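In: A predicted structure for the sequence below; I have some questions about it.
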Amino acid sequence: MSEKRLIVTGASSGIGEAVARQAVARGWQVLAVARRAERLEALAAEIGCDVAVADLTDEASVAAFAEAAAAFRPTGLVQVAGGAKGAAPIADTTIDDWRWMFEANVIGTKRVLDAVLPLLRASTADGGYAEVMVVTSIAATVPYTGGSGYNAAKSAEKQLVDVLRLELAGEPIRVMEVAPGMVWTEEFSLVRFGGDKAKADAVYQDVQDPLSADDVARVMTDILALPGHVSVDETIIKPVAQTHPWIVTKGPLVARGA
């Protein structure tokens, strides 16, 4: 393979930031993409990545990002940006929250692919492989009470990924999906609950070892490190304490012995 050059979205925090850090630690070139310039600048100063400020829900912002992406000459895209808003029953959810989730998780992914896919195709002209990795969620396939809008948005994003894989048949581009379960990050639940820290913290309270962003990033970069012809189409990552989206053990896990 040619030198690995990854565009990583959502890189100002959480899983995206962890992927950027671990990718650079592996010796790969990274273009870190996010909305918050100050966080990207701090990350670049610390790990030595390139950065591009972009709001993937904004057409003009993505157009500017496309120019930075072209100059970077990527061989891979790691699409992490997304998120959830609200956890109410369907009747109590808002159209604004649904619209935001579809913009952030589905339309945003489509916009990034529009900008980056031609560049990935160009990168394979020397006979190498390129790659697309998209972070969805176990919510993409398993519905749960209070998850309606996020379930719907992540399901749509998963279908986008699955169709892309079909449409790239015959090209040297692997398309891979990573679907995490319960991951503690500094912002995901805080955004979901509108900044209510008590509600956000309660999600993880008394759960033994929820996944961290570093845990997920390690799995993702391990997969990306595989030879380019090896496609791990779908990876589900959950903490042992979570056996289903709504079945989470509270308190310590119990060793039963032999």
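Out: Looks like it arrived, so ask away.

In: From here on, just use CA atoms for contacts and neighbour counts.
Out: OK.

In: distance of the residue lying closest to Gly86 once chain neighbours are set aside from Glu186?
Out: Closest residue in space to Gly86, ignoring its immediate chain neighbours: Arg192 at 5.2 Å, by C-alpha to C-alpha, 6 or more residues apart in numbering. The gap separating Arg192 from Glu186 is 12 Å, by C-alpha to C-alpha, to the nearest Å.

In: Alongside the first one, take a look at this:
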Amino acid sequence: MFHWPKRGDGSDAGQAPFRDIGDLKGQVAVISGSTSGIGLALARSVAACGGEVVLNGLGDPAEIEATRAGIEADCGVRVRYHAADMRRGDEVADMVAFARRELGRLDILVNNAGVQHVEAVENFPSDKWEQIIAINLSSTFYATRAAIPIMKAQGRGRIVNIASAHGLVASPFKSAYVAAKHGVLGFTKTVALELAQDNITCNAICPGFVETPIVEKQIADQARTRGMSKEAILKDVILGSQPTKRFVTTDELAGIFLYLVSDLGASANGASFSIDGGWTAQ
């Protein structure tokens, strides 16, 4: 839980509102793509702050169950898993409904599921294009559409879409991913405007490169596509984009996420938060 630093006299009087950043007791979050990487880090941050979580994502069933049970035991909150295929709108909607059935409500929706494929446009496989648009963009629509009535009935809600620096700028060989993430930002703004008077916010986080399985796979794909070594891709292409020359950490993403879902984040709406080491400042 977030703790505001004490003053020199040992008191923290006047800082009570800031404690809300780290208090999610009684709240329920659905986080797509949360069996690894960014999604798992956000799920753990919710549970660590007392919130309950519905996990979703791919992986070995035994490993997913171990992860679910581990978070539940460590944090003393209920954690569930839903195996929705993000390519199927009906399954995505059922994942959202599952949260209310199992945990009684839905306060936070995180649209995080994502896949990547690296290839020149002229050679880009049609099935990969359709897959990326479905998982990275369309699932965000289906989950949000299902969540809005629940949040309206509760009188409050927080929707956080995990976009990317590639929602703001482009890179070669990532046409479907870039198109999908630009679409996520446009969708975020529209939802924010529609729900502005319903005490429901919708924002996007735009990370730079984070050390996750999807990025690890990109290193090999970029090396193949560009005809470079993996070491050169990491130094000159992956981290070459970020002036800090280091990966963004999942803890850094969790920090802005916890602000956005807190009451202090109520006036952040329709915004895109760049957490990219200065990439998009160039």
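Out: Looks like it came in fine. Here the structure is a predicted model, which is why all the values come from computation and not from measurement.

In: ok, Trp279 of the second structure touching Pro207?
Out: No - using C-alpha atoms under 8 Å, Trp279 of the second structure is not in contact with Pro207; the gap is 9.6 Å.

In: overlap in contacts of the two?
Out: Ala165 (C-alpha atoms under 8 Å, 6 or more residues apart in numbering).

In: Those two: who's more crowded?
Out: Neighbours per residue (other C-alpha atoms under 10 Å) separate Trp279 of the second structure from Pro207, with Pro207 holding more: 26 against 20.

In: Could you pull out the helices in the first structure for me?
Out: Using DSSP state H, the helices found in the first structure span residues 14-25, 37-47, 59-72, 95-102, 108-123, 148-167, 188-192, 197-204, 213-224.

In: okay, these, which one's buried deepest?
Out: Comparing the helices of the first structure by mean neighbour count (mean count of other C-alpha atoms under 10 Å), helix 14-25 ranks first with a mean of 23.

In: Residue range in the second structure corresponding to that helix, please.
Out: With TM-score structural alignment applied, helix 14-25 of the first structure matches the range 37-48 in the second structure.

In: Next, the mean deviation of the matching stretch compared to the first structure.
Out: Superposed on the first structure, stretch 37-48 of the second structure shows a mean distance of 0.6 Å to its aligned residues (mean C-alpha distance after the TM-score superposition for the first structure).

In: How about the contacts made by the aligned partner of Glu131 of the first structure in the second structure?
Out: Alignment note (TM-score structural alignment): Glu131 of the first structure maps to Arg158 of the second structure. Applying C-alpha under 8 Å, 6+ apart to Arg158 of the second structure gives the contacts Asp107, Ile108, Leu109, Ile200, Thr201, Cys202, Leu260, Val261.

In: Make JSON lines out of the helices of the first structure and add distance to Val8 of the first structure.
Out: As requested, the helices of the first structure are exported to JSON lines (distance: least, C-alpha to C-alpha, whole Å):
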{"stretch": "helix 14-25", "distance to Val8 of the first structure": "6"}
{"stretch": "helix 37-47", "distance to Val8 of the first structure": "12"}
{"stretch": "helix 59-72", "distance to Val8 of the first structure": "11"}
{"stretch": "helix 95-102", "distance to Val8 of the first structure": "19"}
{"stretch": "helix 108-123", "distance to Val8 of the first structure": "11"}
{"stretch": "helix 148-167", "distance to Val8 of the first structure": "16"}
{"stretch": "helix 188-192", "distance to Val8 of the first structure": "17"}
{"stretch": "helix 197-204", "distance to Val8 of the first structure": "26"}
{"stretch": "helix 213-224", "distance to Val8 of the first structure": "11"}
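
In: so which of these gets nearest Lys85 of the first structure?
Out: Shortest distance between Lys85 of the first structure and the helices of the first structure, using C-alpha to C-alpha, is found for helix 188-192: 4.0 Å.

In: okay, and the longest strand anywhere in the second structure goes to which residues in the first structure?
Out: Identified as the longest strand of the second structure according to DSSP state E is strand 200-207. Mapped onto the first structure using TM-score structural alignment, strand 200-207 of the second structure spans residues 173-180.

In: Give me the mean distance between that stretch and the second structure.
Out: Compared with the second structure after fitting, stretch 173-180 of the first structure deviates on average by 0.7 Å (mean C-alpha distance after the TM-score superposition for the first structure).

In: if we look at that stretch, which residues are touching it?
Out: Here stretch 173-180 of the first structure makes contact (C-alpha under 8 Å, 6+ apart) with 120-121, 129-138, 140, 158, 161, 164-165, 216, 220, 228-238.

In: Map Gly146 of the first structure across to the second structure for me.
Out: By TM-score structural alignment, Gly146 of the first structure lines up with Phe173.

In: tell me, how many neighbours does that match end up with?
Out: Residues near Phe173 of the second structure, counting by other C-alpha under 10 Å, number 20.

In: in terms of contact, does it touch Pro125 like I think?
Out: No - using C-alpha under 8 Å, Phe173 of the second structure is not in contact with Pro125, being 11.9 Å away.

In: ok so, going back, could I have the buried ones of the contacts of stretch 173-180 of the first structure as PyMOL selection syntax?
Out: Buried residues within the contacts of stretch 173-180 of the first structure, by 16 or more other C-alpha atoms under 10 Å, are selected in PyMOL with:
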select buried, resi 120+121+129+130+131+132+133+134+135+136+137+138+140+158+161+164+165+216+220+228+231+234+235+237+238
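
In: Please flag which of the contacts of stretch 173-180 of the first structure sit within strands.
Out: Ala130, Glu131, Val132, Met133, Val134, Val135, Glu234, Thr235, Ile236, Ile237.

In: From Tyr204 of the first structure, how far out is the equivalent of Ile150 of the second structure over in the first structure?
Out: The alignment partner of Ile150 of the second structure in the first structure, by TM-score structural alignment, is Leu119. The gap separating Leu119 of the first structure from Tyr204 of the first structure is 40 Å, by C-alpha to C-alpha.
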